[in-house]
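*Asks:* I need the structure of the sequence given here:
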Amino acid sequence: MKNMKTVAGMLCLAGILSLGMGTTVFAEDGDSHYPVTITTYNYENEPIEMTFEKAPEKVFAYANSNIEELLALGLGDKIVAACGLDGDVREDLKDEFDKIQYMDTKPSKEEVVAMEPDFIAAWYSSFDDDWLSDVSFWQERDVNTYMSLNSAAKGPASEFPRTIEDEYEDILNLGKIFDCEDKAEEIVDQMKGEIDKVKEHVEGTDPLSVAVLEDEGDSFRVYGTETLGGNIPETLGAELKLGAENSENVGAEDLIAADPDVLFMINYDGFMTADEAIADITDNPAYASLSAVKNNKVFSVNLNEVYCSGVRTYDGIMTFAKALYPDLYE
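*Replies:* Predicted structure coming up:
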């Protein structure tokens, strides 16, 4: 330990200290956090480096994940404007959310420029030509950006699967950018702790088979192993009965043939409620033969918990864990 501290001290004196996760902190002395360089992406899915000389002071935030991450890190006072919520903000963040300027409709790129932000936290799709333009547009104006990893920042899911680890990295990177790493690590450690608890519980047992589906009318969209919706139950020790190799849509016959032990149906604002998503299966006589229906093992999970979930990754973990292993949470 003494030698490790000595090495770290020498690195700080040299002006460079690696923090892992693709991030390097460059410091003039051992007491300085900045400048910080973070790896993010442009609209061509190319990794680029963003250097922060200080913590951003005027942030434009888009979508649940970025808005809620900033609020959870205690950075609401840094948000000059936000938009893009799907449904309500997370319950425990509502008081802080009420203090920020939230826009019901997306502002134009020109309106965002007029806000004079020094940082934009958004999704991959935000940086297309139809809205904010590529990150280079903002770099030329001395505005740093951060693109949520699971929003397709690295590329298509078939090549770059969406994982819990990427959600961790988003939170930890924001912690580094704003010099609130302890809080970011606390949020991530809570998620990791719950996963460790479940893994210990299921060790030595046969895995439950699951399917995570979204009703698209004439077929079901499968949340497979390359999606966050598939990665979470797999991480919790379950086995995907559908989507273990790809996430192609399936029909009723495919679902009946797969017959998973536990079935999760996606719900989201403006589509269907959790109760409606469950009833979509349980009230349909065509699915009466499913083991999950017979055993009351049909559940619903909100899209915000399984897509660019941010701090709601914990909620997703708990939704799956409680449904899969109720005896652990009695």
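
*Asks:* C-alpha only now, for contacts and for neighbours.
*Replies:* Will do.

*Asks:* any idea how far the residue nearest to residue 13 when sequence neighbours are not counted lies from residue 9?
*Replies:* Using C-alpha to C-alpha, 6 or more residues apart in numbering and skipping residues adjacent in sequence, the residue nearest residue 13 is residue 29, 5.6 Å away. To residue 9, residue 29 is 9 Å away according to C-alpha to C-alpha, to the nearest Å.

*Asks:* And residue 117, by the same measure?
*Replies:* Using C-alpha to C-alpha, residue 117 is found at 35 Å from residue 9.

*Asks:* The two: which is more packed in?
*Replies:* Between residue 117 and residue 9, residue 117 has the larger neighbour count (other C-alpha atoms under 10 Å), namely 23 against 16.

*Asks:* Let me see the contact set for the nearest residue to that one once chain neighbours are set aside.
*Replies:* Closest residue to residue 117 apart from its sequence neighbours, by C-alpha to C-alpha, 6+ apart: residue 58 at 4.7 Å. The contact partners of residue 58, by C-alpha atoms under 8 Å, 6 or more residues apart in numbering, come to 78, 79, 80, 116, 117, 118, 119.

*Asks:* secondary structure class for the fourth one?
*Replies:* Translated: residue 116. Three-state call for residue 116 (DSSP: H, G, I helix; E, B strand; the rest coil): coil.

*Asks:* how close does it get to residue 107?
*Replies:* From residue 116 to residue 107 the distance is 13 Å (C-alpha to C-alpha).

*Asks:* Could you do the fifth one as well?
*Replies:* With the distance defined as C-alpha to C-alpha, residue 117 ends up 13 Å from residue 107.

*Asks:* burial of the residue nearest to residue 13, as a residue count?
*Replies:* Neighbours of residue 29 (other C-alpha under 10 Å): 15.

*Asks:* now swap in residue 155 and tell me
*Replies:* Residues lying near residue 155 (other C-alpha under 10 Å) number 18.

*Asks:* From residue 199, how far off is it?
*Replies:* The gap separating residue 155 from residue 199 is 30 Å, by C-alpha to C-alpha.

*Asks:* likewise residue 268?
*Replies:* 28 Å.

*Asks:* Looking only at neighbour counts, state which of the two leads.
*Replies:* Per other C-alpha under 10 Å, whichever of residue 268 and residue 199 has more neighbours is residue 268, with 18 against 14.

*Asks:* one more, for comparison:
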Amino acid sequence: MILGAALSLTASAVFADTTVQSCDRTVTFDAPPERAISNDVNLTEMMLVLGLADRMVGYTGISGWKTLDAEMTAGVEALPELSEKYPSKEVLVGADADFFFAGWNYGMKVGGEVTPETLAPFGIDVYELTESCAHIMDKDKASIEEMYADLLNLGRIFDVEDRAEGLVDGYRAELEAFSGGLDLGEPLRVFVYDSGEDTPFTAGRYAMPTALIEAAGGVNIMDDFEKSWATVTWEEVVERNPEVVVIVNYGDVTAEQKRAFMVSNPAFADLDAIKNDRFVTLEYVEATPGPRNIQAIKTLADAFWGQ
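*Replies:* Below you'll find the predicted structure:
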């Protein structure tokens, strides 16, 4: 018993004062979470690549909008989906969660019932997806560094720092090696088409596709749009004349249906992307911050430059 107590004290000492930055908050953990919940497919995949499935009691916010591929299905097969869309406070409390990995418009809404402040009285700590911080505070333009930061912070929170650092070092090396072999021309003008026919929902300055597009040798035509994911007008898209359209694939409307809508609409006939039939599809899990971002950059570069 004395040895057990000593080991327990040692473990507690290791985890004491583990502090990370989460948007405009600093959050301190005195022990790794043991009953975590993640929201959305990309955040859940971050948990899985860090080997944290055994620290989770479930996930939320996937099947209401998206379909898991075989890899993700296998990763979460032992976990229940606690809510098909955004979870209620009752769902999180009812699961006896001690940690919620979510973001603004990734499971939480500004002024909504589920926020770090509303969950704190129930002993549920929240770590916010860095990309989503643009909804509540001033921040820099989207960067692949934000995805790295999230993995490294999760590594510290769950005491798997070595694993997180190994993953991030690997991603950095892979991207550096790939970028060094790119033969880029003048940056291509790129429009991100997420959804919507009357008005398009797209990625602005603070959304991850802006960083992915730039890494692949393009420029998001909405990169001066001071938003993350938000709605613009088709008139703005036409005025900026994209050379390539990146379609985000998820939900009930398929990527091919989104492409058909743009191709068949006379208002878009003079766009360079339409005239040259230049479309590329990214899965939602590739276009949002997560482990598949490096592959997304490769997919975009191949579509932009044939490499």
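
*Asks:* and the counterpart of residue 247 of the second structure in the first structure, what helix or strand is that in?
*Replies:* The alignment partner of residue 247 of the second structure in the first structure, by TM-score structural alignment, is residue 265. In this assignment (DSSP states H and E), residue 265 of the first structure forms part of strand 262-267.

*Asks:* So what touches that strand?
*Replies:* 208-215, 273-274, 277-278, 291-292, 297-303, 324.

*Asks:* quick one, strands of the first structure?
*Replies:* 16-20, 23-26, 36-41, 47-52, 59-62, 79-83, 102-103, 119-122, 144-147, 209-215, 220-222, 239-240, 262-267, 298-302 (DSSP state E).

*Asks:* Show me what the fifth one is packed up against.
*Replies:* Helices and strands in packing contact with strand 59-62 of the first structure are listed as strand 79-83, strand 119-122; criterion 3 or more C-alpha pairs under 8 Å, 6 or more residues apart in numbering; DSSP states H and E.

*Asks:* Residue in the first structure paired with residue 205 of the second structure?
*Replies:* Residue 205 of the second structure maps onto residue 225 in the first structure, by TM-score structural alignment.

*Asks:* Please name the nearest non-neighbouring residue to residue 25 of the first structure.
*Replies:* Using C-alpha to C-alpha, 6+ apart, the closest residue to residue 25 of the first structure is residue 36 (4.6 Å).

*Asks:* now the residue lying closest to the match of residue 247 of the second structure once chain neighbours are set aside: how far from residue 316 of the first structure?
*Replies:* Closest residue to residue 265 of the first structure apart from its sequence neighbours, by C-alpha to C-alpha, 6+ apart: residue 300 at 4.6 Å. Between residue 300 of the first structure and residue 316 of the first structure the distance is 11 Å, computed by C-alpha to C-alpha.

*Asks:* cool, residue 39 of the first structure as well?
*Replies:* 26 Å.

*Asks:* again with residue 172 of the first structure
*Replies:* 18 Å.

*Asks:* Residue 291 of the first structure too?
*Replies:* Counting by C-alpha to C-alpha, the gap from residue 291 of the first structure to residue 316 of the first structure is 23 Å.

*Asks:* Which residue of these two possesses the greater neighbour count?
*Replies:* Taking neighbours as other C-alpha under 10 Å, residue 291 of the first structure and residue 316 compare with residue 316 leading, 23 against 17.

*Asks:* Residue in the second structure paired with that one?
*Replies:* Aligned against the second structure by TM-score structural alignment, residue 316 of the first structure finds its counterpart in residue 296.

*Asks:* Could you do residue 77 of the first structure as well?
*Replies:* That one, residue 77 of the first structure, aligns with residue 54 by TM-score structural alignment.

*Asks:* Can you get me a residue count around that match?
*Replies:* Residue 54 of the second structure has 14 nearby residues by other C-alpha under 10 Å.

*Asks:* Relative to residue 35 of the second structure, how far out is it?
*Replies:* Distance of residue 54 of the second structure to residue 35 of the second structure, given as C-alpha to C-alpha: 9 Å.

*Asks:* Kindly report the same for residue 5 of the second structure.
*Replies:* Distance, residue 5 of the second structure to residue 35 of the second structure, by C-alpha to C-alpha: 23 Å.

*Asks:* same check, this time on residue 27 of the second structure
*Replies:* Residue 27 of the second structure sits 17 Å away from residue 35 of the second structure, taking C-alpha to C-alpha as the criterion.

*Asks:* which helix is the longest one in the second structure?
*Replies:* helix 161-180 (DSSP state H).

*Asks:* average distance between that one and the first structure?
*Replies:* Compared with the first structure after the fit, helix 161-180 of the second structure shows a mean deviation of 3.2 Å (mean C-alpha distance after the TM-score superposition for the first structure).

*Asks:* Name the nearest residue to the aligned partner of residue 286 of the second structure in the first structure, sequence neighbours excluded.
*Replies:* Here residue 286 of the second structure is matched to residue 305 in the first structure, going by TM-score structural alignment. In space, and not counting its chain neighbours, residue 305 of the first structure is closest to residue 316: 4.6 Å by C-alpha to C-alpha, 6+ apart.

*Asks:* I'd say residue 291 of the first structure and residue 260 touch.
*Replies:* Yes - using C-alpha atoms under 8 Å, residue 291 of the first structure is in contact with residue 260, at 6.9 Å.

*Asks:* need the helices for the stretch 201-307 of the second structure, in chain order.
*Replies:* Taking DSSP state H, counting those that start in this stretch to define them, one finds helices in the stretch 201-307 of the second structure at 208-215, 234-240, 255-264, 272-275, 284-287, 293-305.
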